[in-house]
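# Could you look at this predicted model? Sequence included:
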Amino acid sequence: MRKNTKYYYILPVYGWLLICYILLGLFSCSNINFADITGVGADVTPIGELTPQADQTTVYVRGKVTKQVPLLKNERLYQLDDSTGKVWILTHKNDWKVGQEVQTKGKIKYKNIPIADKDFSDIYLEVK
């Protein structure tokens, strides 16, 4: 039988606390926005692969915010850009900043807009 066995149980507890404090310190100084990480391990669809045929399909996209447009009813449009293309995001979120890298889940929407024999149709994502 070992003497002073209480020290064998206390040391691992302090070790785990030390690891937690170190990780907390590292993440508190980082630029990661955990609120926008929606689905760990989710399949991110390149923006260039979004098509009108996928209307009403839910996808994950990731890119850099290049533009923002405030709308009525507390909605905003954000233009998201990755290396494959650009897409507009319609959402109630108001904390995204231009230049910020974000990942989000949204539903593909297709809007047919014919004006004077020209087609201005486009797809966008609706994020709840």
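Looks like it arrived, so ask away.

# When you work out contacts or count neighbours from here on, use the C-alpha atoms and nothing else.
OK.

# Pull out the buried positions in stretch 109-121.
For stretch 109-121, the neighbour count (16 or more other Cα atoms under 10 Å) marks 109, 110 as buried.

# what's the span of it, first residue to last?
11 Å (Cα to Cα, to the nearest Å).

# what does stretch 111-124 give?
Stretch 111-124 has its terminal residues 8 Å apart, counting by Cα to Cα.

# Take this one as well and set it beside the first:
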Amino acid sequence: MRQFTAKSLIFFNLLLVGGLSGCASLAQATNGINFGLGNNITNISDAKSSQQQGIVNLQGQVTDIVPLMEPWQAYQLQDASGTVWVITSQAGLSKADRVLIKGNLRYQSIPLDRQELGDFYIEEQERTKQTPAS
């Protein structure tokens, strides 16, 4: 069984409580919309360093998957510049898959013992491309 650090468990619990409350309306709002990603792909470190929450297009490799409450799961997406956690209700991912996604960049504050342990994460809106690991 895999052991998780206290920081990651706190992060996922707060993310689950704070982030999933708006996901149903997010899914309804984007139903039926076809997003053209083109070449507007942002690298992960630029997305996180911009400090601006909003829609981003990312591509990378899945390096970790954590189940949450059904049907939700979180996966870690990595590109050459860094990593970010992505929350999704879509199934079918495996470690080492490559994906191209459109999602909403969010920040979850986690104040703990006078320190800010929060981080950015992505609410996946659309998985445009998925290439299974070879």
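Yes, it's here. Since we're looking at a predicted model, the values are computed, not measured.

# What TM-score do the two superposed chains give?
Remark: TM-score between the superposed chains equals 0.66 [TM-score structural alignment, normalised by the length of structure 1]; 90 aligned residues with a Cα RMSD of 1.5 Å.

# Could you say which helix or strand holds the residue nearest the centre of structure 1?
Closest residue to the average C-alpha location of structure 1: residue 103 at 2.0 Å, with Cα atoms, centre = their mean. In the assignment (DSSP states H and E), residue 103 of structure 1 maps to strand 101-111.

# Next: residue 46 of structure 2.
helix 44-49.

# which helices and strands does that helix pack with?
strand 82-88 (3 or more Cα pairs under 8 Å, 6 or more residues apart in numbering; DSSP states H and E).

# which parts of the strand it packs on are buried?
Buried residues in strand 82-88 of structure 2 (16+ other Cα under 10 Å): 83, 84, 85, 86, 87, 88.

# likewise stretch 42-51 of structure 1?
46, 47, 50.

# Quote the end-to-end distance of that stretch.
Length of stretch 42-51 of structure 1, first residue to last, Cα to Cα: 19 Å.

# Counterpart of the residue nearest to the centre of structure 1 over in structure 2?
Aligned counterpart of residue 103 of structure 1 in structure 2: residue 100 (TM-score structural alignment).

# Return the residues in contact with that match.
When the contact criterion is Cα atoms under 8 Å, 6 or more residues apart in numbering, the partners of residue 100 of structure 2 are 57, 58, 59, 60, 127, 128, 129, 130.

# contacting residues for residue 10 of structure 2?
If you count contacts by Cα under 8 Å, 6+ apart, residue 10 of structure 2 has none.

# measure it to residue 53 of structure 2 for me?
For residue 10 of structure 2, the distance to residue 53 of structure 2 - Cα to Cα - is 21 Å.

# hmm, back to that, next SSE downstream of the strand holding residue 103 of structure 1?
strand 114-115.
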